[in-house]
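Visitor: Below is the structure, and that's it, no one-letter string:
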């Protein structure tokens, strides 16, 4: 572990010194991606691009990065596809009820971020869509 920053020394100088010493010790040699160009930015800021790439590379769902209001909206949009994979009507009803409970909870706890504009899902309508999708397959 590195020593504490000495008093009356700028933070920037202290960090630069730590990096220079680590480089001199060879701690940055043979890192993955060494000598390769950085990926082109997509128009977002570089930190966001990096996080998205790392989350995807790890096989995780990027929806976890959304604010709750947007995540719920996305979940409602993806619901028909999710329900189509279910085998029983009871399970379809359970999933819709669970989603509606999360939506209610979000309205009770919403304190910041994007406006919460997602509506509760009509259980009977979702079941009907599920039935039609099963009949079509």
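Guide: The structure has been received and is ready for your questions. From a predicted model like this one, the values you see are computed outputs, not experimental measurements.
Visitor: Please count neighbours and contacts with C-alpha atoms only from this point.
Guide: OK.
Visitor: So which bits of the longest helix along the chain are buried?
Guide: Of all segments of type helix in the chain, defined using DSSP state H, the longest is helix 89-109. Using 16 or more other C-alpha atoms under 10 Å as the burial criterion, the residues of helix 89-109 that qualify are 92-93, 95-97, 99-100, 103, 106.
Visitor: Next SSE downstream of it?
Guide: Note on helix 89-109: by DSSP states H and E, the next helix or strand toward the C-terminus is helix 123-136.
Visitor: Return the distance of that following helix from the chain's centre.
Guide: For helix 123-136, the separation from the chain centroid amounts to 29 Å (computed by C-alpha atoms, centre = their mean, to the nearest Å).
Visitor: swap in stretch 66-85?
Guide: In terms of C-alpha atoms, centre = their mean, the gap separating the centre of stretch 66-85 from the centre of its chain is 13 Å.
Visitor: Can you tell me what sits against it?
Guide: Residues outside stretch 66-85 that contact it (C-alpha atoms under 8 Å, 6 or more residues apart in numbering): 63-64, 92, 95, 103, 106, 113-118, 121, 126, 129-130, 133-134.
Visitor: Comparison target, given below:
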């Protein structure tokens, strides 16, 4: 499909000719899923929905698709749960410092999407809360 559309030929007939030539060469034979029905529609047939479903199906975190400002905001929301699983204080410090650096980087970046309204976290305050959460009975 690297050839250019000839002038004077409609786009539709040019594409149809390429499809016919590929069928004649057998390029569509034995494709994965051949002869199987398409997945049922859930009413959300946008391209983004397809990408999200594909990423989920491959076992990846969908938040990777978010703009950085929204991904950081989600990470801030999930931070208490994330830190509750951490066993070492040094690792908590690493996580918070990394998050702070990404927050600062997002603030330096020209606005091209949703604005990040979060400020860097106080590492010592987060560590104090983490220690208190570990010492309190469940």
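Guide: That came through, no problem. Note that the structure is predicted; figures quoted are calculated from it, not measured.
Visitor: TM between them?
Guide: Overall, the chain-to-chain superposition scores 0.81 on the TM-score scale (TM-score structural alignment, normalised by the length of the first structure); 137 aligned residues with a C-alpha RMSD of 2.3 Å.
Visitor: Relative to the second structure, which residues correspond to the longest helix of the first structure?
Guide: Counting by TM-score structural alignment, helix 89-109 of the first structure pairs with residues 89-109 of the second structure.
Visitor: Report the buried residues of stretch 15-34 of the first structure.
Guide: Of the residues in stretch 15-34 of the first structure, none is buried under the neighbour-count criterion (16+ other C-alpha under 10 Å).
Visitor: do the same with stretch 67-75 of the first structure
Guide: Buried residues in stretch 67-75 of the first structure, counted by 16+ other C-alpha under 10 Å: 68-73.
Visitor: which residue is nearest the centroid of the second structure?
Guide: Per C-alpha atoms, centre = their mean, the C-alpha nearest to the average position across the second structure is that of residue 65, at 2.1 Å.
Visitor: and that one, what pairs with it in the first structure?
Guide: With TM-score structural alignment as the criterion, the equivalent of residue 65 of the second structure in the first structure is residue 65.
Visitor: wait, what's in contact with that match?
Guide: Going by C-alpha under 8 Å, 6+ apart, residue 65 of the first structure touches no other residue.
Visitor: try 10 Å this time
Guide: If a contact means C-alpha atoms under 10 Å, 6 or more residues apart in numbering, then residue 65 of the first structure has 51-52, 55, 71 as its contacts.
Visitor: Can you give me the neighbour number for residue 76 of the first structure?
Guide: By other C-alpha atoms under 10 Å, 19 other residues sit near residue 76 of the first structure.
Visitor: Tell me how far it lies from residue 69 of the first structure.
Guide: Residue 76 of the first structure sits at a distance of 11 Å from residue 69 of the first structure (criterion: C-alpha to C-alpha, to the nearest Å).
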